[in-house]
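Asks: Pasted the sequence and its predicted model underneath.
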Amino acid sequence: MSENINNALIVGASQGIGLGFVRALLQNEKISNIYATYRREASANELIALSHKHPQQLFVLQVDVTDESQIAAAVRQIGTSASKLHLVIYCVGVLHEGQLAPEKSLIQIDSDNLLYYFQVNSIGAVLFAKYLLPLLRHSDRNIFASISAKVGSIGDNRLGGWYGYRASKAALNMLLRTAAIEYSRKCPQTIVVALHPGTTDTRLSLPFQKNVPPEQLFSVEHTVNLLLSVIEGLKIKDSGNFFSWDGTVLPW
C-alpha cells in the first residue's frame, strides 16, 4: 500500500467475509479510513457497534446494491471526505435467501430469481466500478477486488446445477475482466481482480457444509488473512485475473 493516507471501502460488511475484512483492516496500521456498507440495519449490529468503537476510522453507509441510485449516492458521500481510495472489496453475494435456493435442475429455474442473482452477484460490483473510477484515478497502487466463486468458472464446471449462482458469478468475472481493460487506460495504477475465498464458515455456506471436509472449511478470519495476502502480492500485470485463496490463477 501507499505510504500516504490509505482509504478502504468494503461493500457488504454487515457479516461474514465483509465484516471479517473490516475487523482485519481496523488492526492494520497502514489503513487510515474504512468505509463499509450494509443493506439492513437489523443485520448490521456488529458493524455498527464497531463504528461506534472506532468513530474516527470506520464510517458505515446503508446501501442496497440492487439500487443504482443508492450506489451513486454512497460514492458521492465517500468523495466528500476522501479524495482517493486504495482498496475496494465487493463482498456482497447471495446463494440462498428466503425462498431463493440454488437450482438442482432446469425445472427449478425461475426468471425473477435469475435476475436477482445477477443484480446482487454481478451488476452491483460493476456499478461500483463505474462510480468509483474517479476515486481510483490516482498515482498510488490500488486494488478493486470482488469476491467471486470457483463454481463460476465455466472451465471448471463438471457437476452442473446451481444455474443462477454459477451464471451470475461467471458474469461477474467477465464484467471485472472487461472493467480491468478500461481501468488499465483510465486508472493504470488500479488492479482489478476476482477472488475465490474457498468454502468459508458463513451463513451463505451453512446449508452446504455437511459434505465439506473440516480442513477445507475455513474460518472467516483465516479466509480474510489468505485473501489479504493475495491482495498484498498483486502486481499491475495481474489485473483482470481470477485468483483463488492460495494465490493460484483459476480458469475462466
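Replies: Noted; the coordinates are in hand.

Asks: only C-alpha atoms for contact and neighbour calcs from this point on.
Replies: OK.

Asks: Make sure Phe144 is indeed in a helix.
Replies: No - looking at Phe144 with DSSP: H, G, I helix; E, B strand; the rest coil, it is strand, so not inside a helix.

Asks: what residues are up against Thr190?
Replies: The contact partners of Thr190, by Cα atoms under 8 Å, 6 or more residues apart in numbering, come to Leu136, Arg137, Arg141, Asn142, Ile143, Phe144, Tyr183, Ser184, Ile236, Ser239.

Asks: Need those in JSON lines (columns: neighbour count and distance to Ala73).
Replies: Formatted as JSON lines, the contacts of Thr190 follow (neighbours: other Cα atoms under 10 Å; distance: Cα to Cα, whole Å):
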{"residue": "Leu136", "neighbour count": "27", "distance to Ala73": "17"}
{"residue": "Arg137", "neighbour count": "20", "distance to Ala73": "19"}
{"residue": "Arg141", "neighbour count": "20", "distance to Ala73": "25"}
{"residue": "Asn142", "neighbour count": "29", "distance to Ala73": "22"}
{"residue": "Ile143", "neighbour count": "25", "distance to Ala73": "21"}
{"residue": "Phe144", "neighbour count": "27", "distance to Ala73": "19"}
{"residue": "Tyr183", "neighbour count": "23", "distance to Ala73": "22"}
{"residue": "Ser184", "neighbour count": "17", "distance to Ala73": "25"}
{"residue": "Ile236", "neighbour count": "15", "distance to Ala73": "29"}
{"residue": "Ser239", "neighbour count": "25", "distance to Ala73": "27"}
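
Asks: In strands only, show me these.
Replies: Asn142, Ile143, Phe144 (DSSP state E).

Asks: Next SSE downstream of the longest helix seen in the chain?
Replies: Ordering each helix of the chain by length in residues (DSSP state H) puts helix 163-186 first. Per DSSP states H and E, the first helix or strand lying C-terminal to helix 163-186 is strand 190-196.

Asks: Pasting the second one now:
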Amino acid sequence: MTQMDTASPPGQPTPNPGLCVVLGGTGGIGAALVAQLRAQGDAVLALGRQTQPALDYTAESTVAACAQHVAHQLGQTGMLLTRLIVATGFLHGPTPSGQRAEPERSWQHLNADALAHSFAVNAVGPALVMKHFLPLLPRQGRCVAAFLSARVGSIGDNALGGWYGYRASKAALNQLVHTAAIELARRNRDALCVALHPGTVDTGLSQPFAKTGLQVRPPNVAAGELLGVLDGLPPGSSGGFFDHRGMTVAW
C-alpha cells in the first residue's frame, strides 16, 4: 500500500503543514528520506514500484495515476505539496529485456538495451514526473522539487571517462531540471526546482563500485544532509545543481 504518515509526536504541533512526496520512497536513499521526514513530524507520502498505486517509469499511465493519487490526498487533507523529492535511479542490474546492465568501462561495452533503460529511469521517468507532478505544486509560497542526480553526470567534472549510460542519462536529467525550473518560475517565483548529488551512499546502487578510501555514508546520514541542503537553499537557487554539502556542482 501507499506509505503515508501524517502523525506528529503527542503534544507537539506538526512543524510543516505541507505534504512531502518521495518518489522512489521505498529504495535505499528514498526510504531514509521518508524516515527522516517522519522523524521531523512531517506528513509524508512515499511512492515506488511496490506501493499502491505503483510507479513504473516505463508506463506513463502509472506516473499519471500516482500524481492523481497525490492530488486526491491534497484535496482530502487541504495540505499543500511543499516538497517533491525524486529519489529514483538506475546504474546497474537487469533490464526489462532480461539483459544485465553494468557501467561501461569503454565504448566497446556500449549496449543499446542498457542505454535505453538508463535513460528511461534516469531521464525520461523524471521528465514524466515533471509533466504530471509539478502542476501540483502551489502557485505561491516556497516549495521545492528536488531530483537526485549524480556528480558523474557533470560534463565539466568528467576527467575519468567511462560509465557512458549513467553519465549521459544524469546529464540529461540535469538539463531537464534546469529547463523545468525556468517554466516553474513563471507559475510561482518562490518555487525551487533543483538537482542534488547525494554523494556515495551505502546502498545497493553504489556498493559494488565503492572504492577503498572513498567516503561512503549511511543512507540516514545522506538523507539528513540532503534535507538540510533543501531547507537551506536561498532564493534564486532554482535550476541549480548542488551536492550534499550545499556546494554548487559544475554542469
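Replies: Nice, I can see it. Predicted model, so just to flag it, every value in this text is computed and none were measured.

Asks: Quick TM-score on the pair, please.
Replies: For this chain pair, the superposition-based TM-score is 0.87 by TM-score structural alignment, normalised by the length of structure 2; 229 aligned residues with a Cα RMSD of 1.6 Å.

Asks: returning to what we had before: would you list the ones in strands among the contacts of Thr190 of structure 1 in TSV and tack on distance to Val75 of structure 1?
Replies: Shown next, in TSV, are these (distance: Cα to Cα, whole Å):
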residue	distance to Val75 of structure 1
Asn142	17
Ile143	16
Phe144	14
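
Asks: What is the nearest of those to Arg203 of structure 1?
Replies: Set against Arg203 of structure 1, the nearest of these by Cα to Cα is Phe144 (24.3 Å).

Asks: Aligned against structure 2, show me the partner of that closest one.
Replies: Matched to structure 2 by TM-score structural alignment, Phe144 of structure 1 sits across from Ala145.

Asks: how about stretch 27-37 of structure 2, aligned to which bit of structure 1?
Replies: Under the criterion TM-score structural alignment, stretch 27-37 of structure 2 matches residues 15-25.

Asks: Now do the buried residues in the matching stretch.
Replies: Across stretch 15-25 of structure 1, burial judged by 16 or more other Cα atoms under 10 Å covers Gln15, Gly16, Ile17, Gly18, Leu19, Gly20, Phe21, Val22, Arg23, Leu25.

Asks: can you put these in a markdown table and add distance to Asn211 of structure 1 and secondary structure?
Replies: Converted to a markdown table, the buried residues of stretch 15-25 of structure 1 look like this (distance: Cα to Cα, whole Å; DSSP: H, G, I helix; E, B strand; the rest coil):
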| residue | distance to Asn211 of structure 1 | secondary structure |
| --- | --- | --- |
| Gln15 | 23 | coil |
| Gly16 | 20 | helix |
| Ile17 | 21 | helix |
| Gly18 | 24 | helix |
| Leu19 | 25 | helix |
| Gly20 | 24 | helix |
| Phe21 | 26 | helix |
| Val22 | 29 | helix |
| Arg23 | 29 | helix |
| Leu25 | 32 | helix |
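
Asks: could you dump these to CSV with distance to Gln216 of structure 1?
Replies: Output for the buried residues of stretch 15-25 of structure 1, formatted as CSV (distance: Cα to Cα, whole Å):
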residue, distance to Gln216 of structure 1
Gln15, 21
Gly16, 17
Ile17, 16
Gly18, 20
Leu19, 21
Gly20, 18
Phe21, 20
Val22, 23
Arg23, 23
Leu25, 24
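
Asks: Between those residues, which sits nearest Leu195 of structure 1?
Replies: Closest to Leu195 of structure 1, out of all of those and judged by Cα to Cα, is Ile17, at 11.9 Å.

Asks: residue ranges of the helices in structure 2, please?
Replies: Going by DSSP H, structure 2 shows helices at 28-39, 60-77, 112-119, 125-133, 164-187, 219-232.

Asks: Of the ones you listed, which is nearest Ile85 of structure 2?
Replies: Nearest of these (Cα to Cα): helix 28-39, 8.4 Å.

Asks: Next, the mean deviation of the closest one compared to structure 1.
Replies: Mean deviation of helix 28-39 of structure 2 relative to structure 1 after superposition (mean Cα distance after the TM-score superposition for structure 1): 0.5 Å.

Asks: for that helix, packing partners?
Replies: Helices and strands touching helix 28-39 of structure 2, by 3 or more Cα pairs under 8 Å, 6 or more residues apart in numbering; DSSP states H and E, are strand 19-23, strand 43-47, helix 219-232.

Asks: wait, which of these is closest to Gly199 of structure 2?
Replies: Here helix 219-232 is closest among these (Cα to Cα), at 7.7 Å.

Asks: what about that closest one, how far off from structure 1?
Replies: For helix 219-232 of structure 2, the mean deviation from structure 1 after alignment is 0.6 Å (mean Cα distance after the TM-score superposition for structure 1).

Asks: hmm, who's touching the longest helix of structure 1?
Replies: Residues outside helix 163-186 of structure 1 that contact it (Cα under 8 Å, 6+ apart) are 94-95, 102-104, 109, 113-114, 117-118, 121-123, 125-126, 129, 133, 137, 148-149, 151-154, 190-194, 239-242, 252.

Asks: I'd like to know which of those residues are buried.
Replies: Among those, the ones that count as buried by 16+ other Cα under 10 Å are 94-95, 102-103, 113-114, 117-118, 121-123, 125-126, 129, 133, 137, 148-149, 151-153, 190-194, 239-242.
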